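Visitor: sequence and computational prediction follow.
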Amino acid sequence: MAKRKVVLTFPPELTEMPITYHLVKDYDLAINILKAKITPGEEGKLVLELSNGDEKRIQAGIDFLKKQGVIVEPVSKEIVFNEPECVHCGSCTAVCRSNALSIAPPEWKLKFDKELCIVCESCVTACPMGIIKVSF
């Protein structure tokens, strides 16, 4: 089963349109809403995991979104991790529910797996250096 995590940016005029309904009904996609910040009449952001279909159906759903005027980006573009400034303390790994952040031997350095990240932002507040950011 194909899966894809995307960040949708809605222009103000589309925030009241039932976009996710069409993805489910017309493209037979399963939608997992990971994060949402939508206010009617203002630009909105929605982080989704699209699945329950083959890659063609997912791409058709994404093409529909773009045709409607929604900006579609992969989730990984929304995560900013300043690795050179990281002290590898592990504070972020303690709060990472999806295990996207880990420290393991022999290097004992922080590793970030963007495929596992659900953009919950727990790591942002846990980082004492302030080097992990999620742009929203």
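Guide: Structure's in. What do you need? Numbers count the residues shown, from 1 in each chain.
Visitor: C-alpha only now, for contacts and for neighbours.
Guide: Fine.
Visitor: now the helix of greatest length in the chain: buried residues?
Guide: In the chain, taking DSSP state H as the definition, the longest helix is helix 55-68. Neighbour-count burial for helix 55-68, counted by 16 or more other CA atoms under 10 Å, picks out 57-58, 61-62, 64-65.
Visitor: just those residues now: which is nearest S76?
Guide: I62 (16.4 Å; CA to CA).
Visitor: which non-adjacent residue is nearest that closest one?
Guide: Of all residues not flanking I62 in the chain, V72 sits nearest, at 7.2 Å (CA to CA, 6 or more residues apart in numbering).
Visitor: A further structure is provided below for comparison with the first:
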Amino acid sequence: MYARMLLLRFPREIVDKPIVTNLVRTYDLSFNILKAQIYPRKEGLMVMELRGNRKDYERGIQYLHDIGVIIESIAQGIRRDDERCYQCGACTAVCPTGALHIQRPEMQVIFDPERCSACELCVKACPSRAMIVTLDRSLDLEEAV
């Protein structure tokens, strides 16, 4: 599963189109709208998390680009609080990219941020809450429009 946080700016000419519906139906993507400000005949703004397999995601992004949506990535990442982590390995069972894995024979949980897709599955699986979502940019919709 591939997931990214995006800021989408919709030109006034297309704010009335079923754009998110097309992402779901045509490109088999799922979404979570975090913030939206869309008015008829005015530029629209939406902050969303878009998820799917990488190929469908890239096709969906191309679709958005082709119809004139301006796309900005909101950098999202995962970090591990090593003081909270007690090396239980629960996160390694759910990590789809192998960014979290067990180093043998030491049985140490290794986190490789370069391989992390920020899908957040480890965050939900971690009993000590050592895996933390980081956003490199905070967004105020009032200022962005």
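Guide: Looks like it came in fine. In this text, all values refer to a predicted model and were calculated from it rather than measured experimentally.
Visitor: circling back to that earlier point, and the residue nearest to I62 of structure 1, what is it in contact with?
Guide: Contacts for V72 of structure 1 (CA atoms under 8 Å, 6 or more residues apart in numbering) come out as 6-9, 62, 65-66.
Visitor: name the element it belongs to?
Guide: When elements are defined using DSSP states H and E, V72 of structure 1 is found to belong to strand 71-74.
Visitor: that strand vs structure 2, mean deviation?
Guide: Strand 71-74 of structure 1, aligned to structure 2 and superposed, deviates on average by 0.6 Å (mean CA distance after the TM-score superposition for structure 1).
Visitor: list the buried residues for the helix or strand just after that strand?
Guide: Next in sequence after strand 71-74 of structure 1, counting helices and strands by DSSP H and E, comes strand 79-81. Across strand 79-81 of structure 1, burial judged by 16+ other CA under 10 Å covers I79.
Visitor: just how off-centre is strand 79-81 of structure 1 within its chain?
Guide: Its chain's C-alpha centre and that of strand 79-81 of structure 1 lie 11 Å apart, by CA atoms, centre = their mean, to the nearest Å.
Visitor: before we move on, back to that, what's the longest helix of structure 1 in contact with?
Guide: Contact with helix 55-68 of structure 1 is made by 2-4, 19, 23, 27-29, 50-51, 71-72, as judged by CA under 8 Å, 6+ apart.
Visitor: which residue ranges of structure 2 form strands?
Guide: Applying DSSP state E to structure 2 gives strands spanning 2-10, 30-37, 44-52, 70-74, 76-80, 100-103, 108-111, 131-135.
Visitor: just put these in JSON lines and tack on distance to C122 of structure 2.
Guide: Converted to JSON lines, the strands of structure 2 look like this (distance: least, CA to CA, whole Å):
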{"stretch": "strand 2-10", "distance to C122 of structure 2": "13"}
{"stretch": "strand 30-37", "distance to C122 of structure 2": "18"}
{"stretch": "strand 44-52", "distance to C122 of structure 2": "16"}
{"stretch": "strand 70-74", "distance to C122 of structure 2": "20"}
{"stretch": "strand 76-80", "distance to C122 of structure 2": "9"}
{"stretch": "strand 100-103", "distance to C122 of structure 2": "8"}
{"stretch": "strand 108-111", "distance to C122 of structure 2": "11"}
{"stretch": "strand 131-135", "distance to C122 of structure 2": "7"}
